[in-house]
Every structure is written in C-alpha cells, then in structure tokens.
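quick check, what structure comes out for this input:
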Amino acid sequence: MKTNPGRFFEDYRLGETIAHAVPRTVSGGERALYHALYPARHALYSSDAFAQSCGLPASPLDDLAAFHTVFGKTVPDISLNAVANLGYAEGRWLLPVYPGDTLRSQSTVIGLKQNSNGQSGVVYVRTQGLNQRDAVVLDYVRWVMVKKNRLDAPAPEAVVPDLAKVVSPDRLVVPQGLDFTRYDFTLAGEPHRWGDYAVGEQIDHVDGVTIEEAEHMLATRLWQNTAKVHFDATNRADGKRLIYGGHVISMARALSFNGLANAQIIVALNGGAHANPCFAGDTVRAWSEVLDKAPTAAPGVGAIRLRLVATKQGAAPFALKGADGKYAPEVLLDLDYWALMPI
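So this is what the prediction gives:
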C-alpha cells in the first residue's frame, strides 16, 4: 500500500518522536497571502523600515503565519484523522522567522488517553519548529482527539501530561535587538502604551468579518493543512467542512488590532481552546481581557498577557461561559497569550 491513510489513535506510542515531512522555505508571498486572508495590520510585520527602527534587521513573518506553517507540517501525522483540535499550552516563540528561512517540524508524543466511548482518544504532542540552521523557532504543546480505526485495539495506559497553566514571564524570549525606545506610535496606528492598560480591563474590538468558504480553503491549502474535516464535506454527518481553528485564531488576532495595535509581537501561548465549531457564513468578532503585565530586560519593551476571545453572531458582549461553567455556544475561541508592547 503506497498511500497514507494517516495515523489513528491506536498507532501512537508514548515517547516516540515523529519527524514531519516537507520542509518549507517561506517568502514574502506568505506574508502577502496572510495579509490578504486576514485584516492584519500590525506595523512590525508590515514594514521593514518600521521593524528596523525597532532594532530588528527586517520585518519578520507574522508570528501566527510561522505558527500555521509549523502546525501544518504536523497534520498528516497527528491530526489527519482528528475529530477536533482541543487545546494548546506552553507555547513559546524563540526566534523570529524571516523570508528565506526554511521551516520543518517534529513532534514527540507526551500523553495518550482513550475516551470512554472506545471510539477515539486524545493524543498530546510537543511540537518544535526548526529553521535551516536546526535552531528551534517555536515550541508548543497541543492535544487532539483522534479516531480509532480498530475499535478492538487495547487502550493504552492513560498518561495526561502536567502542563503549566501560564508561561512565566522570566521564560519569555524577546527577539535579539528589539528596542521600543524610538517607537513611532503614529505609524503604528494607536497611542496606547503598555502603561495605559490595566489588569482586568476588557476591550471590545468592534469589527466583524464573515467567514467565507473560499478563503478558509485557501488558508488550509496555504498552510498545507490536510485534515479531512477541513477538506471533505462527506467526512462529517452534517455535511459541513469545519473551519480550521488557526483561521479563527488569525482572524481574531487581526481584529484585535483595533484597541491593541501596539501589542506587536506574540512571544508565548499559555493556553487555548476551540470552544465551538465555526462554519462558513459565521461572522467572527473578538474581544480581549488584560490578564497580567510584566517588565522585560529589553529597552522600552513590556510584556502583556491577554485573553483573546472570538465569538460569532448572537454573542452577548464579553460573553464567555454560562452558569454551568461551559462555554457559551457563540464562543469560538478562548486564547491566552503573551505579547510585547512599547512601555
């Protein structure tokens, strides 16, 4: 058999490391397509001159574009037969990615737990994205629900990794040379500094974008994400293609520009959940909450911890969970991350 049906839950072994196929050299084309798919306007990722004024050699690829590229490599081995991508933890961006860099991915299985129905299980992996110099540019944990192929396959011993709820500020990696002391707030688009935000503050990002089937399919192909639930409408009983969770993440991050234009660089992913499915025709809006703040050693640079929530039509303002502790049905994404901002 020469074709690859993908891995099923019973095919994973605790501790194994999987080297994912097809390295990818990124270019300005990825940036242009990323900005065509999402209303992304953060200045550091839009202008070489702006990035150079902040101490970087050039404008890096958007952090989430790098994330999607690394993530996409893992799909044929980790989530081709996924029911759903469930969450993230302990994510850190360790090096900027520039046009001309070549990215590849590898994942280590760090946890396995069969579901009580015996038809699927949860696989936990730690994924690293490496560049052409074998330097790690990105490291994160995710867990995904994967179908079983042989229902009589014995359940593995349940191992659920103990994951940090938050990446501590002392583990945040600030890009070498980053300096916000000469930061141009006019060119960035908003005057709000790190000191202008208070822990507990909530920000309604106002704008909304209706998800289009064609744009979602372009995104999944761009990141080489081949998960069946995104491509094959016959794969789900409702006949709908599930919108790729990364598409929702990038859409919400781009919408957050209105109110957080100066949260320029994502440096850590503390946690995240795709709370409810998203389908073509849904209109996505976003709001943020300031969870924490921390200084950094870089000149003029502060770290801000943000909760980014994406919702769809019908959501109440700042709605998240009901009295039962479950996400409201209109909540699509609940993401907890650290970003860098001028002090």
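
please count neighbours and contacts with C-alpha atoms only from this point.
Fine.

show me where the stretch 201-343 of the chain has its helices.
213-222, 228-231, 245-255, 257-260 (DSSP state H, counting those that start in this stretch).

tell me the most buried of the ones you listed?
Compared across the helices of the stretch 201-343 of the chain, helix 245-255 shows the largest average neighbour count, a mean of 23 (mean count of other Cα atoms under 10 Å).

got the angle between that one and helix 213-222?
Between helix 245-255 and helix 213-222, the angle comes out at 110 degrees (axes from the mean of the first three to the mean of the last three Cα atoms, to 10 degrees).

helix 245-255 packs against which elements?
Secondary-structure packing of helix 245-255 (3 or more Cα pairs under 8 Å, 6 or more residues apart in numbering; DSSP states H and E): strand 202-210, strand 283-295, strand 301-311, strand 331-342.

could you dump those into a markdown table and include distance to Ser120?
Rendered in a markdown table, the data for the helices and strands packed on helix 245-255 read as follows (distance: least, Cα to Cα, whole Å):
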| stretch | distance to Ser120 |
| --- | --- |
| strand 202-210 | 32 |
| strand 283-295 | 30 |
| strand 301-311 | 27 |
| strand 331-342 | 23 |
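
mind checking those strands for the one nearest to Leu94?
With Cα to Cα, the closest approach to Leu94 among the helices and strands packed on helix 245-255 belongs to strand 331-342: 12.9 Å.

show me how far the closest one is from its chain's centre.
Put simply, strand 331-342 sits 10 Å off its chain's centre (Cα atoms, centre = their mean, to the nearest Å).

about what we covered before: closest one to Ala135 among the helices and strands packed on helix 245-255?
strand 331-342 (21.7 Å).

show me what counts as buried in stretch 40-50.
Ala40, Arg41, His42, Ala43, Leu44, Tyr45, Ser46, Asp48, Phe50 (16 or more other Cα atoms under 10 Å).

on that earlier part again, could you dump the helices of the stretch 201-343 of the chain into TSV with distance to Leu61 added?
Output for the helices of the stretch 201-343 of the chain, formatted as TSV (distance: least, Cα to Cα, whole Å):
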stretch	distance to Leu61
helix 213-222	14
helix 228-231	25
helix 245-255	13
helix 257-260	17
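
out of the ones you listed, the one nearest Pro154 is which?
Closest among the helices of the stretch 201-343 of the chain, using Cα to Cα: helix 228-231, at 25.0 Å.

now for that closest one, which elements pack on it?
Using 3+ Cα pairs under 8 Å, 6+ apart: helix 228-231 touches strand 82-93, helix 213-222.

how about these in a markdown table, adding distance to Arg182?
Shown next, in a markdown table, are the helices and strands packed on helix 228-231 (distance: least, Cα to Cα, whole Å):
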| stretch | distance to Arg182 |
| --- | --- |
| strand 82-93 | 24 |
| helix 213-222 | 35 |
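
take the helices and strands packed on helix 245-255 and write them to TSV, including mean neighbour count.
Formatted as TSV, the helices and strands packed on helix 245-255 follow (neighbours: other Cα atoms under 10 Å):
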stretch	mean neighbour count
strand 202-210	16
strand 283-295	21
strand 301-311	25
strand 331-342	25
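
one more to line up against the first:
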Amino acid sequence: MGAKTNAGRFFEDYALGQRIVHAVPRTISGGERALYHALYPARHALASSDSFAQACGLSAPPLDDLLVFHTVFGKTVPDVSLNAVANLGYADGRFLRPVHAGDTLRAESEVIGVKETSSGKTGIVWVRTIGLNQRDETVLSYVRWVMVRKRDVIAPAPTASPPDLPSAVPAEDLTLPEGLDFTNYNFDLAGEPHRWGDYAIGETIDHVDGVTIEEAEHMLATRLWQNTAKVHFDATNRPDGKRLIYGGHVISMARALSFNGLANAQLIAAINGGTHAAPCFAGTTLRAWSEVLDKAETPNPSIGALRLRLTATTGAPFALRDEMGKYLPEVLLDLDYWALIPR
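Model prediction:
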C-alpha cells in the first residue's frame, strides 16, 4: 500500500511548462482583515475604513493588497516551496482586481524556469502564480523563484532554462480598481497632505519607526496564511535551530512602516521585483526607508502612480549596497513596486 502523506516536491519533480492546481480554496472574512491590522501597524485609510473607501468611489473597502498576496502565496507553498531552502525573489506582479471580505481565493501555478545550482544539491525553480476569485477572475499574477533541495544529489541536472522577466511592469499596464476616484480624497482622514506632485524622482524617505520581530507574531502570521514551508514553523529544520521569518512577514511590516511618509500611497498596483537579501529571525529590529524611482500619470486625472523602492534593514537608512554592488549585510529586503496615490 502506498503512503498517503506527501513529502512535497523536490527539484527533480519540476519540469518546464508543468501546471499545478493548488489546494485549498479559502474564503476571506473581516476576521483576516482585523488580524492583518493586528499583526502589522497597517493604517492606510482605503483598506482601514469602509466609509473612506466608499468616498473614493469603491463599493466596498478592498482587503490589504499584501493580505491577498500572502493568502495566494500560502496556497502555493505545499506544491512549490515545502522543501525550499529559501524564497529568492519576485517579479512581474500585477494586482488586477480588488478582493473584498466574503471572496474565495484559490491559486494555480506554471513552472516557467528551472536551473540546478553549482553545488548540485539544490536547484532554482521559477513559477508564475495566479490567484483567482470565486468567479474565476484573476485577481493577482506574479512570478517568484525558490531554491529547492534535490531528493537525490546525483540526479542529472535538467537543461538550464531561466525565464526572461521584465525589469518592471510598464506604467501603462497598471490596473485601476473599477470606480476608484480620488477627486474628493480627504487628506486629513488619510493622515498626511502629500500628493503625487509632492514627490520627486530620486527622493528618499526615512520611515523613522522600527519594529522588533517577535516569534509569536511570525508564527501566527505563518499559520494565518497557511504557509507550510518547514523552515518557517519547524525549528529542527535548520542546523542553527532557528525558524526563518517568512519573507512576506518582512514585506508587510516594512510596507506598514512606510505609512510614515507615504500615507497616501493607498494601493499596491504592481510588484516590479523583490529580493530577500538576508534571512530574518525573531529578535531582529526592522526599519524601513523608501526611494522614489519613477512617477507616472494614469487614465484617471485624480490618480497618480509612484514607483517606489522599499528597503527593510537593521541598519541606517539609505544604505543599500557596498562598493562591489552587493547588498549590505544589514539589508533584509529590497522591494520595487508601483503604488497609486492621489494627484
């Protein structure tokens, strides 16, 4: 009789073009919204206030973009990164439709690249994942790549086939939620007066505040997103006996900290690229800073887009790479994204 349990996929189990339908669909409620705001100091008004969202033309407040991202991401973990050494990065992420309380999300992925590492013990797998709602509408699409253990280190390596990924989502491809309009935007209630025109390309912003990452909150977040990656919840899975903090936890914490200086960057429209530059463990005090990389108009004259670099660090603001171009050891996250902001 065959075993009924699943040890997860190893590098040899992936093939270019392979399609994976992920279990289990999940209906999102207002409870997840409250838990997200309890885990992170998230205060952006559009996702916090029903009446604020309705005043901005939306029928209902959208759930935080990263809450949606984590939920879809969590669906993929048993099939993509259960045996991962690390989640390495993201690209070509597009938020296509708002998700509201009561929506049901599921996920599907396609393997778009594979490459064995030089050690021969692991390989890198690239997947494009889509998140779909109960109407089979795509709400989110993104690419990520992970380093996965091999089951058999002497197994032959597949032909290396890394994908060709765009450096950024073109501004003209950004999706505006249906009905969104910032004409009557209330800056007092949002928390800051800064509009799209107040930001300059090349400007850097120190978000000032810091948060010490706690084991309990990280474990709650990992379970909330149903993320089953062993390195996050099993302390025996690493030689140092530490649980690796889920990279999405770092992203959400940094995004929440960015409220101080970017309170009006209400929605994430796209993730152009992202790198988890260093591992994060409980006890780490995380700080964040941003750089304005680009600006763009949108078809709605009340809405602008800012392309932002969000950096999570344990060190000083505005320090990113050394003279050799490598990330400084204190840098945890380098995230490049488009945000929608009133003009």
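
among the helices and strands packed on helix 245-255 of the first structure, which comes closest to Ala227 of the first structure?
The closest of those to Ala227 of the first structure is strand 331-342. By Cα to Cα, the value is 18.9 Å.

I'd like to know which elements the closest one is packed against.
With contacts taken as 3+ Cα pairs under 8 Å, 6+ apart, strand 331-342 of the first structure sits against helix 245-255, strand 265-274, strand 301-311.

quick one: closest of these to Ala214 of the first structure.
Per Cα to Cα, nearest to Ala214 of the first structure of these: helix 245-255, 12.1 Å.

so that closest one corresponds to what in the second structure?
Mapping helix 245-255 of the first structure onto the second structure (TM-score structural alignment) gives residues 247-257.

so how far is that stretch off the chain centroid?
Worked out by Cα atoms, centre = their mean, stretch 247-257 of the second structure lies 8 Å from the chain centre.

measure the mean distance from that stretch to the first structure post-superposition.
Stretch 247-257 of the second structure, aligned to the first structure and superposed, deviates on average by 0.1 Å (mean Cα distance after the TM-score superposition for the first structure).

tell me the contacts of the counterpart of Asn6 of the second structure in the first structure?
Using TM-score structural alignment to pair residues, one finds that Asn6 of the second structure aligns to Asn4 in the first structure. Going by Cα atoms under 8 Å, 6 or more residues apart in numbering, Asn4 of the first structure touches no other residue.

could you do the one 10 residues further on as well?
Taking Cα under 8 Å, 6+ apart, we find Leu14 of the first structure in contact with Val109, Ile110, Gly111, Leu112.

and for Thr104 of the second structure?
Applying Cα under 8 Å, 6+ apart, the residues near Thr104 of the second structure are Pro25, Arg26, Thr27, Ile28, Asn133, Gln134.

before we move on, the earlier item: can I get the helices and strands packed on strand 331-342 of the first structure in a markdown table including distance to Trp287 of the first structure?
Shown next, in a markdown table, are those (distance: least, Cα to Cα, whole Å):
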| stretch | distance to Trp287 of the first structure |
| --- | --- |
| helix 245-255 | 8 |
| strand 265-274 | 15 |
| strand 301-311 | 5 |
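
just so I have it, where are all the helices in the stretch 1-150 of the second structure?
Using DSSP H, counting those that start in this stretch, helices in the stretch 1-150 of the second structure cover 30-39, 45-48, 50-55, 65-80.

Arg223 of the second structure is nearest to which of those helices?
helix 65-80 (9.2 Å).

please name the nearest non-neighbouring residue to Ala256 of the second structure.
Ala42 (4.6 Å; Cα to Cα, 6 or more residues apart in numbering).

so that neighbour versus Ile251 of the second structure, what's the distance?
According to Cα to Cα, to the nearest Å, Ala42 of the second structure and Ile251 of the second structure sit 12 Å apart.

just Ile341 of the second structure next, same as before
On the measure of Cα to Cα, Ile341 of the second structure and Ile251 of the second structure end up 19 Å apart.

do the same with Phe11 of the second structure
Phe11 of the second structure is 26 Å from Ile251 of the second structure, by Cα to Cα.

Thr27 of the second structure too?
Separation of Thr27 of the second structure from Ile251 of the second structure (Cα to Cα) stands at 23 Å.

what's the answer for Ala160 of the second structure, then?
30 Å.

swap in Trp289 of the second structure?
According to Cα to Cα, Trp289 of the second structure stands 12 Å off from Ile251 of the second structure.

do the same with Tyr199 of the second structure
From Tyr199 of the second structure to Ile251 of the second structure the distance is 22 Å (Cα to Cα).

I figured Pro277 of the first structure hits Leu333, correct?
No: applying Cα atoms under 8 Å, one finds Pro277 of the first structure not in contact with Leu333, separated by 9.1 Å.

related to what we said a few turns ago, mind checking which of the helices of the stretch 201-343 of the first structure is nearest Val174 of the first structure?
Nearest of the helices of the stretch 201-343 of the first structure (Cα to Cα): helix 257-260, 18.7 Å.

the closest one - contacts with which helices or strands?
strand 202-210.

the second structure: matching residues for the strand it packs on?
Under TM-score structural alignment, the match for strand 202-210 of the first structure is residues 204-212.

do the same with stretch 51-61 of the first structure
Using TM-score structural alignment, stretch 51-61 of the first structure corresponds to residues 53-63 of the second structure.

what residue, apart from its backbone neighbours, is nearest Arg309 of the second structure spatially?
In space, Arg309 of the second structure is closest to Asp336, 4.5 Å off (Cα to Cα, 6+ apart).

my guess is that neighbour contacts Gly273, does it?
Yes: using Cα under 8 Å, Asp336 of the second structure is in contact with Gly273, at 5.1 Å.

quick one: contacts for the residue lying closest to Tyr199 of the second structure once chain neighbours are set aside?
Take Tyr199 of the second structure and drop its neighbours on the chain: the residue closest to it by Cα to Cα, 6+ apart is Val292, 7.4 Å away. By Cα under 8 Å, 6+ apart, the contact set of Val292 of the second structure is Tyr199, Ala200, Ile201, Gly202, Glu203, Thr204, Leu306, Arg307, Leu308, Arg309.
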